[in-house]
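S.K.: what follows is a predicted structure for the sequence shown.
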Amino acid sequence: MRETGNAKTPVATDNAVFEDLFRLQAEAMQALAAPFLPTAHAKAPDPGDFQHWAMSGAKLQKMWLDFMAEQTAVAEPAWLRMVDGGRWKQMFDEWAGTMPITQAETQARLWDESLQLWNRVIELYAPQGAVPAKAPADVAPDALPRRDRRFADPRWREQPWFALLHQTYLLLAERLEDMAQEISGLEPERHGQVRFMTRLITEALSPANFPMTNPLVIERTLATRGENLVKGVEHLLADLRRGQLSHTDGEAFEVGRNIATTAGKVVHETPLFQLIHYTPTTDQVAAVPLLIFPPWINRFYILDLNPKKSFVSWALDQGLSVFMVSWKSADASMADVTMDDYVRAQIEAIDVVRQKLAVPTVHTIGYCVAGTTLAATLAVLARRGEADKVASATFFTAQVDFSEAGELCHFVDDAQLRWLESLETDGYLDGRYLAATFNLLRGPDLIWNYVINNYLLGEDYPAFDLLYWNGDTTNLPARWHRAYLSELYRDNQLVVPDALSADGTPIDLHRITTPCYIQAGREDHIAPANSVWKLTRHLAGPWKFVLAGSGHIAGVVNPPAAGKYQYWTNPGEPASLEAFVAGAQETKGSWWPDWRAWLADLDGDTVPAKGARVPGRNAIEDAPGRYVRMR
């Protein structure tokens, strides 16, 4: 009831209207699905179920209205800044203006190819003269012209409609990518952007991503009477509130409780980093300690997820004294931080370890961007005559030559840099934006897979420590981030002798004589193997290159006990990655033991694991420390 003038007139409430609309939608979905879904897979709702459908509709309406009411109190929601519809529209318009899709000749060719495809698919289900038509179950997966793992479920081929739908999509996506590849007259950078944008668009338009064109979603919705959509919208709104796509159950893990649990102490702290000294697990340890620099783009515990996956734990068991840097997530106090500060921090950490253990030198590891900076640090030390402070340097998927740095280069033109600058807050960039960028590089796996499973099917999130780490973002100093993208990714100045400097010292990578172990991932989409390989072209000292199976994370975090993947080595002197692969020897399993043997060959001396080798005296706090918990 609501009042009209002076009288109370019974009218339908907004909720009732919404329930009626939802009921009509349910009837429409039932009618649409009936010809396509076999009764073995789904039972259409009877009229008595419509009350349940109406309740689902009411839940959806209430959740949405509550969310919109919340958002009116937020000045600028994080999700709205991330979506930035105007920016994406501009990018789409630029893409559409470049592609020949609007040309009559192109459209005619696509129409002809589509007709041929439809005839071929229809013939599979109803061969000429066949009575009755072939049963859908008799159509083998490899009988269809095109295959894609997104449509591997049998439901995509059990009915002609869904088979035609996804086969047509795959044809059009294939032709759009061909068009993008064949465009002429563009600068290489612009051509790469067009290809990248084409892939993003075709991935987003997959029929698997929409409820009315995905047979699995239709079946689930009919079976649950809309409850999957209610649960899916709960997931969606929760992600909008936090401004980030969820990949795992965020309540399943807690840093220091069941993740990042290797025993140790924080023994040094600055405004930029904490230094963790881990407790030895062997009676004797290597005389030369190991200092690990993780990327500050992510939390350090990718190398200490749990005892079975932990590189730190494994290294301790191999008799190494292990130290780890834990970088602080950027805030307003770090607005002026630059690469100089990270180079100084690495040098400081090296000196602190040397002083605490009374040793002249340390082994080092730099992962990803921390490896990039480690190369600069080695060059600075070499220029200063202090190269002997570092006994060896290991690079995990690290780039110094960005001439072939992969798809991240599509985010470094002037327009993209201006857009990223607009996202900065108080001198830092929210790590969620960078996480979204990395997700775009693997859209089907890191975006659309979760849209389907968690938003449309309403499934629960898995409890997966690696995905928890992936979503545990860190903020970046804005000034450093802009310089990193422009000076390294765009202008590739790090490999130009003395073009850049750090802490007042010019950087020339050719001065590095420190023994180096360089690991790359064969399927790495963030630091492509060929780009990592280029580090070997800029070193004056001995090096060993190892190509690991898998990508940027699994190629590194691959404990020997898991027995997964493989790695390749080549004892010769190949001049290119292609030559390396051509003459490489494959070894099954993890490359970690190969690295440990390489380290032992440099220095096999050991000392008792006691005294300063055991953290405790004058420690600041227990590992994993405060900085890793800061958001």
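M.R.: In hand now; what should we look at?
S.K.: C-alpha only now, for contacts and for neighbours.
M.R.: Fine.
S.K.: so residue 479 makes contact with residue 340?
M.R.: No. Applying Cα atoms under 8 Å as the test, residue 479 and residue 340 come out as separate, 11.4 Å apart.
S.K.: tell me where the stretch 201-350 of the chain has helices.
M.R.: In the stretch 201-350 of the chain, the helices defined using DSSP state H, counting those that start in this stretch lie at 215-224, 227-242, 311-317, 339-357.
S.K.: tell me which residues are up against the third one.
M.R.: In other words, helix 311-317. 262, 279, 280, 281, 282, 303, 304, 307, 322, 557, 559 (Cα atoms under 8 Å, 6 or more residues apart in numbering).
S.K.: which ones among these map onto strands?
M.R.: residue 322 (DSSP state E).
S.K.: JSON lines for the contacts of helix 311-317, including distance to residue 135 and neighbour count?
M.R.: Formatted as JSON lines, those follow (distance: Cα to Cα, whole Å; neighbours: other Cα atoms under 10 Å):
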{"residue": "262", "distance to residue 135": "57", "neighbour count": "21"}
{"residue": "279", "distance to residue 135": "65", "neighbour count": "22"}
{"residue": "280", "distance to residue 135": "65", "neighbour count": "24"}
{"residue": "281", "distance to residue 135": "63", "neighbour count": "19"}
{"residue": "282", "distance to residue 135": "65", "neighbour count": "14"}
{"residue": "303", "distance to residue 135": "52", "neighbour count": "21"}
{"residue": "304", "distance to residue 135": "52", "neighbour count": "20"}
{"residue": "307", "distance to residue 135": "51", "neighbour count": "15"}
{"residue": "322", "distance to residue 135": "63", "neighbour count": "26"}
{"residue": "557", "distance to residue 135": "46", "neighbour count": "21"}
{"residue": "559", "distance to residue 135": "47", "neighbour count": "20"}
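S.K.: okay, pairing it with this:
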Amino acid sequence: MTTSDELDRGTSPEHFERLKENMERVDQLSQKLVEIMANRKGHHPGLDGPNQELFARAATSYWSEILQNPAKLMEQQVEYWGKSVLNFAEAQSVLAGEGEEGSEKATPQDRRFGNPMWDNNPYFHFVKQQYLINSEAIRSAVSQVDDLEAIDRHRLRYFSDQIINMMAPTNFLPTNPDALEKALETEGQSLIDGMQNLVDDLEANNGELVVRLADESAFEIGGNIATSAGEVVFRNRMMEIIQYHPTTETVHETPIVLFPPWINKFYILDLKAQNSLIKWVTEQGYTLFVVSWINPNSDYADVGMEEYIEEGFLTAIDKAKDICKVKQVNAIGYCIAGTTLSLTLALMKKRGDKSVKSATLFTALTDFSDQGDFTPFLQNDFVDAIVEEIGDDGVLPSYIMARTFSYLRANDLVYGPAIRSYMLGETPPAFDLLYWNGDGANLPGKMAVEYLRGLCQRNEFAEGGFELFGELLNLKDVDIPLMAVTCETDHIAPWMNCYKGVQQMGGRSKTFIVSQSGHIAGIVNPPSRNKYGHYTNSDLKGTPEAWMEGASFNEGSWWPRWESWLKKRSGKQVPARKPGDSNNPVLEAAPGSYVRIRATD
């Protein structure tokens, strides 16, 4: 917080002169900002919110309630007016020296309002309290809209919360004490740095605002992240296959083929040696193959789920079998790759292909009957906008998906970083996980629409069958030994929904685990950290709630439990294998070339 001495220095003529000069530099940068925005391509407006029908239905429902029960509206309004008038009266009293500063302290803990000035300064205290009063009034009004379908109520709550978060006083310079203090302390340099950060972010994404979460200059793929030793032993238009060097003298006969999601890069599982699942797996004595997907451009417009399965999953499995001279592999699929691995296993069942001995799914949805936090984005108006956005280019840009995920946690992943970067002029932190999070991938248009329409919206894999390669694929066709690892606080693939999908699979040997933490931290949870535990229960017959009620809690990572399960399905020990063979020569060192392709390249 700024001290009185600093304020005295800050009000000197010399200080104001330097502040004025810096404000002129801010104005120059703002001109650059205008130029960038003038050349911005833009995106379909339907991706910014629901169509007007939702708000029209909500307004009609609310108006109908008013006509039927006007006393209820008056009660709400009087309460709102009363709180607003009392808040104003308190501010006036404090300004007149008659009241106690920050008298209303019993507000919920909110990191946005950590600066003492939110309580001690009458102006900022008034602004904060009025924002909280307004937020409560909006949420109360939305909760009173009853005459809507459950999905519409969910969407109305979500988008009204987005408006509330967007209008927080912390998001605006005149009502953000941290930013104002920093501007005075630095004589406006923080605003110059912030404007430069904004210009840089817009230029990096062709005029679209995607807030950088990490200092990209601090990381080098293959330098200080994704450093596990391995070789690219195969490449086609869809993927590179990396075979990692063994770290033991002998290995299990059956190799592992790991399929990461193609929405992000594979190195989430190899950020650094201390938490690398890839490194840990090789240390347990396994031959490990990992797929590194291409970051597609417009040339991939007609690539769909069939191409990912045929040229990706099936090809990788065949290559691993060929190189290791075995008939079967153990397969792993993470997130959307776990969903697609399940489709692949159902297809292989139809074809009588027994190349996969066991499967492990990491946070993989296969039953989409409950759309959870993604409900607002999986309705026809939003998906229709995605289809139009794909348009002639045939590719869904990575920032669309990144933005969707980020706004599920808007204050942490959008507004908080934006304030630090653009208002305070700070350099984003050198955080490897956030660097990976910002290194997204585009999606082929055909694949994205198939996934959104057939799996997410119509839930065909769980209800009636999802058609690929002329076959109708069902969850019950997945009948090989399987372990599903889910995460307790995962908002992308909620564990309860994953559980429902595993329940419907046809195998007799099914193991289900719920790790503590979320979509990433619950999976990237090395035993050495001893941070997050996990839940186990062999009874998969009941509801998700019954499963958790009967589950046992286990301290520490699930990795050793999974490895004990896996080694029973991995055969005898054989001499450790060097990457590649005469038919599949080494092409280049890991992490390969595809992982270095940026979405904007």
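M.R.: Ah, there it is. Note that the structure is a prediction, hence the values are computed from the model and not measured.
S.K.: tell me the counterpart of residue 550 of structure 2 in structure 1.
M.R.: Alignment note (TM-score structural alignment): residue 550 of structure 2 maps to residue 583 of structure 1.
S.K.: just give me the neighbour total for residue 20 of structure 2.
M.R.: Applying other Cα atoms under 10 Å, we find 14 residues neighbouring residue 20 of structure 2.
S.K.: no no, residue 228 of structure 1
M.R.: 23.
S.K.: likewise for the one 4 residues further on?
M.R.: Other residues lying near residue 232 of structure 1 total 23 when counted by other Cα under 10 Å.
S.K.: okay, now the alignment partner in structure 2 of residue 368 of structure 1: neighbour count?
M.R.: Structural alignment (TM-score structural alignment) places residue 368 of structure 1 against residue 335 in structure 2. For residue 335 of structure 2, the neighbour count with other Cα under 10 Å is 23.
S.K.: any idea how far residue 485 of structure 2 is from residue 335 of structure 2?
M.R.: Separation of residue 335 of structure 2 from residue 485 of structure 2 (Cα to Cα, to the nearest Å): 10 Å.
S.K.: so what sits against both of the two?
M.R.: 361, 362, 363.
S.K.: excluding covalently adjacent residues, which one is nearest to the second one?
M.R.: Among residues not flanking residue 362 of structure 2 along the chain, residue 334 sits closest, at 4.5 Å (Cα to Cα, 6 or more residues apart in numbering).
S.K.: do the same with the last one
M.R.: Take residue 363 of structure 2 and drop its neighbours on the chain: the residue closest to it by Cα to Cα, 6+ apart is residue 486, 4.6 Å away.
S.K.: tell me the one among the shared contacts of residue 335 and residue 485 of structure 2 nearest to residue 134 of structure 2.
M.R.: Relative to residue 134 of structure 2, the closest of these is residue 363; by Cα to Cα it sits at 37.6 Å.
S.K.: so that closest one versus residue 250 of structure 2, what's the distance?
M.R.: 31 Å.
S.K.: so for those two, which residue has more residues nearby?
M.R.: More crowded of residue 363 of structure 2 and residue 250, by other Cα under 10 Å: residue 363, with 32 against 17.
S.K.: look up how far residue 517 of structure 1 lies from the counterpart of the more buried one in structure 1.
M.R.: In structure 1, residue 363 of structure 2 lines up with residue 397, judged by TM-score structural alignment. Distance of residue 397 of structure 1 to residue 517 of structure 1, given as Cα to Cα: 11 Å.
S.K.: what do you get for residue 443 of structure 1?
M.R.: Taking Cα to Cα, one finds residue 443 of structure 1 at 32 Å from residue 517 of structure 1.
S.K.: can you check residue 356 of structure 1 too?
M.R.: 26 Å.
S.K.: compare neighbour counts for those two and give me the winner.
M.R.: residue 517 (20 against 12).
S.K.: so the more buried one, which of the three states?
M.R.: strand (DSSP: H, G, I helix; E, B strand; the rest coil).
S.K.: map it across to structure 2 for me.
M.R.: Match for residue 517 of structure 1 (TM-score structural alignment): residue 483.
S.K.: out of the contacts of helix 311-317 of structure 1, the closest to residue 439 of structure 1 would be?
M.R.: Among those, and counting by Cα to Cα, the member closest to residue 439 of structure 1 is residue 557, at 19.2 Å.
S.K.: contact partners for the aligned partner of the closest one in structure 2?
M.R.: When structure 2 is aligned by TM-score structural alignment, residue 557 of structure 1 is paired with residue 524. Listed by Cα under 8 Å, 6+ apart, the contact set of residue 524 of structure 2 reads 268, 269, 275, 276, 277.
S.K.: make it 10 Å
M.R.: Each residue near residue 524 of structure 2 by Cα atoms under 10 Å, 6 or more residues apart in numbering is listed here: 268, 269, 270, 271, 275, 276, 277, 518, 557, 559.
S.K.: the first one against residue 519, yeah?
M.R.: No. At 11.4 Å, residue 268 of structure 2 does not count as touching residue 519 under the criterion of Cα atoms under 10 Å.
S.K.: hang on, residue 373 of structure 1 in a helix?
M.R.: Yes. Assignment of residue 373 of structure 1 by three-state DSSP places it within a helix.
S.K.: ok, it to residue 366 of structure 1 distance?
M.R.: In terms of Cα to Cα, residue 373 of structure 1 sits 8 Å off from residue 366 of structure 1.
S.K.: need the residues touching each of these two.
M.R.: Common neighbours of residue 373 of structure 1 and residue 366 (Cα under 10 Å, 6+ apart) are 293, 295, 346, 398.
S.K.: which ones are touching residue 534 of structure 2?
M.R.: 485-488, 513-517, 522, 551-558, 561 are the contacts of residue 534 of structure 2 under Cα under 10 Å, 6+ apart.
S.K.: quick one: which of those sit in strands?
M.R.: Per DSSP E, the contacts of residue 534 of structure 2 map to strands at 485, 486, 487, 513, 514, 515, 552, 553, 554.
S.K.: can you get me a residue count around the first one?
M.R.: It refers to residue 485 of structure 2. 26.
S.K.: that one is in contact with residue 518, isn't it?
M.R.: No. With contact defined as Cα under 10 Å, residue 485 of structure 2 does not count as touching residue 518 (11.5 Å).
S.K.: any common contacting residues for these two?
M.R.: In contact with both residue 485 of structure 2 and residue 518: 363, 495, using Cα under 10 Å, 6+ apart.
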